[in-house]
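Student: for reference, the sequence and a predicted model appear below.
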Amino acid sequence: MPDTRVTVWNEFVHEQESETVAEIYPDGIHGAIADALEERGFDTETATLQEPEHGLTEDVLAETDVLTWWGHTAHDEVDDAVAERVVEAVRDGMGLLVLHSAHFSKVFKRLMGTSCSLKWREAAERERLWVIEPSHPIADGIDDCIELDEAEMYGERFDIPQPETLVFNSWFEGGEVFRSGCTYRRGSGRIFYFRPGHETYPVYHNEEIRNVLANAVEWAAPSDDRATSSGGNTDPREDIDTSDERTVH
């Protein structure tokens, strides 16, 4: 875990435009998340939309084991080439944590292949984040549920593929439910979508949420024993005649 390198990405727009958000996250949402992960021993850097190449150059991604992504109002401002670079890095083995409204990011939609649409409501309502798979590493140390006093409601139907594992399921005070903690694999990379984290509520200061983020980073990080495969032209396993010249390659 101490050698795991994490890049915390945030569009960093609300914090610069809203006094309410800036008061809750004076160092940006990325700062709060980075602090939570640094406290738990991870080697953490941050990147934002406003930086050249959004702070996600080829060199940065090559040095990143796990990327966390928070976005909301500026999805369309993410350069397509950078989004595709991130997608390819995930397929090559980089872990990805997709947080809250990043469900609608270019990166997540490309990896899911669906609209990723959902129902929503802002009413500062109570949320119970129920643990569905207590034996999963991401739920390690979490009791039956995490209760948040104020949350933005996300409701079904959430247009995503069937998760590999549903770790958390949410209930909201208004009556809706939502698949709030979903794992996927794309290529050699692991992906975790985690719903909590609206910009006007102090969700990322909650210790249980911070513990989930740390657990998720550890789970998503590449490991030496992770299965990999390679493509391309290959030699036969058996002795055969390979002199066929009809190829156009």
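Tutor: In hand now; what should we look at?
Student: switch to C-alpha atoms for all contacts and neighbour counts from now on
Tutor: Fine.
Student: name the single longest helix found in the chain.
Tutor: Using DSSP state H to define each element, the chain has its longest helix at helix 207-220.
Student: mind listing what's buried along that helix?
Tutor: Buried residues in helix 207-220, defined by neighbour count with 16 or more other Cα atoms under 10 Å: 208-220.
Student: do the same with stretch 134-144
Tutor: For stretch 134-144, the neighbour count (16+ other Cα under 10 Å) marks 134, 138, 139 as buried.
Student: hmm, residue 114 and residue 161 touching each other?
Tutor: Yes - using Cα atoms under 8 Å, residue 161 is in contact with residue 114, at 7.3 Å.
Student: which neighbours do the two have in common?
Tutor: Counting by Cα atoms under 8 Å, 6 or more residues apart in numbering, residue 161 and residue 114 have no shared contacts at all.
Student: name the helices or strands packed onto the longest helix of the chain?
Tutor: Helices and strands touching helix 207-220, by 3 or more Cα pairs under 8 Å, 6 or more residues apart in numbering; DSSP states H and E, are helix 28-39, strand 95-99, strand 189-194.
Student: in CSV: these, plus mean neighbour count.
Tutor: Putting the helices and strands packed on helix 207-220 into CSV (neighbours: other Cα atoms under 10 Å) gives the following:
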stretch, mean neighbour count
helix 28-39, 21
strand 95-99, 26
strand 189-194, 25
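Student: tabulate these in JSON lines, adding columns for distance to residue 176.
Tutor: Below are those laid out as JSON lines (distance: least, Cα to Cα, whole Å):
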{"stretch": "helix 28-39", "distance to residue 176": "26"}
{"stretch": "strand 95-99", "distance to residue 176": "19"}
{"stretch": "strand 189-194", "distance to residue 176": "17"}
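Student: not counting the helix or strand containing residue 170 itself, show me its contacts.
Tutor: Remark: residue 170 resides in strand 165-172, with elements defined by DSSP states H and E. Defining contact as Cα under 8 Å, 6+ apart, one finds that strand 165-172 is touched by 125-134, 136, 138-139, 153, 177-184.
Student: which neighbouring elements make contact with whichever helix or strand comes after it?
Tutor: Using DSSP H and E, the next helix or strand after strand 165-172 towards the C-terminus is strand 177-186. Secondary-structure packing of strand 177-186 (3+ Cα pairs under 8 Å, 6+ apart): strand 145-155, strand 165-172, strand 189-194.
Student: comparison target, given below:
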Amino acid sequence: MANGIRVTVWNENRHEKTNEKVKSIYPRGIHGAIGDFLSREGMDVTTATLDEAEHGLTEEVLARTDVLIWWGHQAHDEVKEEIVERVQKRVLEGMGLIVLHSGHFSKIFKKLMGTTCDLKWRDIGETERIWTVSPRHPIAEGIGESIRLEKEEMYGEFFDIPEPEELVFVSWFEGGEVFRSGCTYTRGLGKVFYFRPGHETYPTYHQPEVQKVISNAVRWAASTAGNTPVFGNVEPAENLQRNMKS
């Protein structure tokens, strides 16, 4: 499943309306920038934002979404609980979810992780080097040993998340901190990937290596290889020799 993957890029889309620097970097919004490069990869992209009806995440939109990408920051509390539950249900049914940067504090990520998802942070425009620690993982394909970002917001450990099933990337920052910046999980039938970089005042999502990671992650999260599990009451798989004596 390479091309034709149905992706919905969700962004709260608030900074782009109020901050001129963010608007100049992402004139069509962060969702527009991400949607553009995924479309160039041949993916079927839809965008959705916080202020749309049902946050743009209607039952119909989610039903036709293979992978949902989530970016949020200052308006996590405005996301309605019913929409969070709707997204969680789709993840458990098999929809992929990619959570970016400050989406670590989103209601949906915290609900799926079951922890605070808290961390240290500092925004003074430090250099970040994202090291590939699982080079054979599909999300790391074509990335090489590391990605250098000239300026980014710092996130530092301890990051209060469950132990990742797979740790793909680890970040180092100019100020000395390190951070688990590429983490995978399985929730129900759905695949979840958290990817750290992407502060709104830096052109991170225009960097080709970052775009490559996100594109790889969409393909990974969309994969439905394997059997669908069977639940509920079932007939025996073998013939049972029952003792009929009372």
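Tutor: Structure's in. What do you need? Everything numeric here is computed off the predicted structure, so don't read it as measured data.
Student: and the TM-score between these chains?
Tutor: Superposed pair, TM-score by TM-score structural alignment, normalised by the length of structure 2: 0.95. Supporting alignment: 241 aligned residues with a Cα RMSD of 1.3 Å.
Student: residue 83 of structure 1: which element?
Tutor: Remark: residue 83 of structure 1 resides in helix 80-91, with elements defined by DSSP H and E.
Student: out of the helices and strands packed on strand 177-186 of structure 1, which gets nearest to residue 204 of structure 1?
Tutor: Closest to residue 204 of structure 1 of those is strand 145-155 (Cα to Cα; 11.0 Å).
Student: how about the closest one: buried residues?
Tutor: 145, 146, 147, 148, 150, 151, 152, 153, 154, 155.
Student: the inter-axis angle of that strand versus helix 207-220?
Tutor: Strand 145-155 of structure 1 runs at 80 degrees relative to helix 207-220, counting by axes from the mean of the first three to the mean of the last three Cα atoms, to 10 degrees.
Student: who are the packing partners of strand 145-155 of structure 1?
Tutor: With contacts taken as 3+ Cα pairs under 8 Å, 6+ apart, strand 145-155 of structure 1 sits against strand 119-131, strand 177-186.
Student: spatially central residue in structure 2, please.
Tutor: Structure 2 has residue 98 as the residue nearest its centroid, 1.5 Å off, counting by Cα atoms, centre = their mean.
Student: from residue 213 of structure 2, how far out is the alignment partner in structure 2 of residue 142 of structure 1?
Tutor: Mapped onto structure 2 by TM-score structural alignment, residue 142 of structure 1 lines up with residue 143. Going from residue 143 of structure 2 to residue 213 of structure 2 by Cα to Cα, to the nearest Å gives 7 Å.
Student: before we move on, what about residue 118 of structure 2?
Tutor: 23 Å.
Student: also residue 67 of structure 2?
Tutor: For residue 67 of structure 2, the distance to residue 213 of structure 2 (Cα to Cα) stands at 14 Å.
Student: check residue 176 of structure 2 too.
Tutor: Residue 176 of structure 2 is 24 Å from residue 213 of structure 2, by Cα to Cα.
Student: apart from its neighbours in sequence, what residue is nearest the match of residue 142 of structure 1?
Tutor: Nearest residue to residue 143 of structure 2, sequence neighbours excluded (Cα to Cα, 6 or more residues apart in numbering): residue 209, at 6.5 Å.
Student: and what of residue 171 of structure 1?
Tutor: Excluding the flanking residues, the one nearest residue 171 of structure 1 by Cα to Cα, 6+ apart is residue 177, at 4.5 Å.
Student: any idea how far residue 15 of structure 2 is from residue 26 of structure 2?
Tutor: Going from residue 15 of structure 2 to residue 26 of structure 2 by Cα to Cα gives 10 Å.
Student: these two - which one has more neighbours?
Tutor: In terms of neighbours (other Cα atoms under 10 Å), residue 26 is the more surrounded of residue 15 of structure 2 and residue 26; the figures are 22 against 19.
Student: pretty sure residue 6 of structure 1 is touching residue 38, no?
Tutor: No - Residue 6 of structure 1 is not in contact with residue 38 according to Cα under 8 Å; the separation is 9.3 Å.
Student: pull up the overlap in contacts between these two.
Tutor: Here residue 6 of structure 1 and residue 38 have residue 44 as joint contacts, going by Cα under 8 Å, 6+ apart.
Student: that older thread, so which of the helices and strands packed on helix 207-220 of structure 1 gets nearest residue 86 of structure 1?
Tutor: strand 95-99 (9.1 Å).
Student: three-state assignment of residue 111 of structure 2?
Tutor: Classification of residue 111 of structure 2 using DSSP: H, G, I helix; E, B strand; the rest coil returns helix.
Student: how about it, what's its match in structure 1?
Tutor: Residue 111 of structure 2 maps onto residue 110 in structure 1, by TM-score structural alignment.
Student: and that match, how many neighbours?
Tutor: By other Cα under 10 Å, the burial measure for residue 110 of structure 1, its neighbour count, is 15.
Student: who are the neighbours in contact with it?
Tutor: Shown in contact with residue 110 of structure 1 (Cα under 8 Å, 6+ apart): residue 87.
Student: so which bits of the helix holding residue 83 of structure 1 are buried?
Tutor: Buried residues in helix 80-91 of structure 1, counted by 16+ other Cα under 10 Å: 82, 83, 85, 86, 87, 88, 89, 90, 91.
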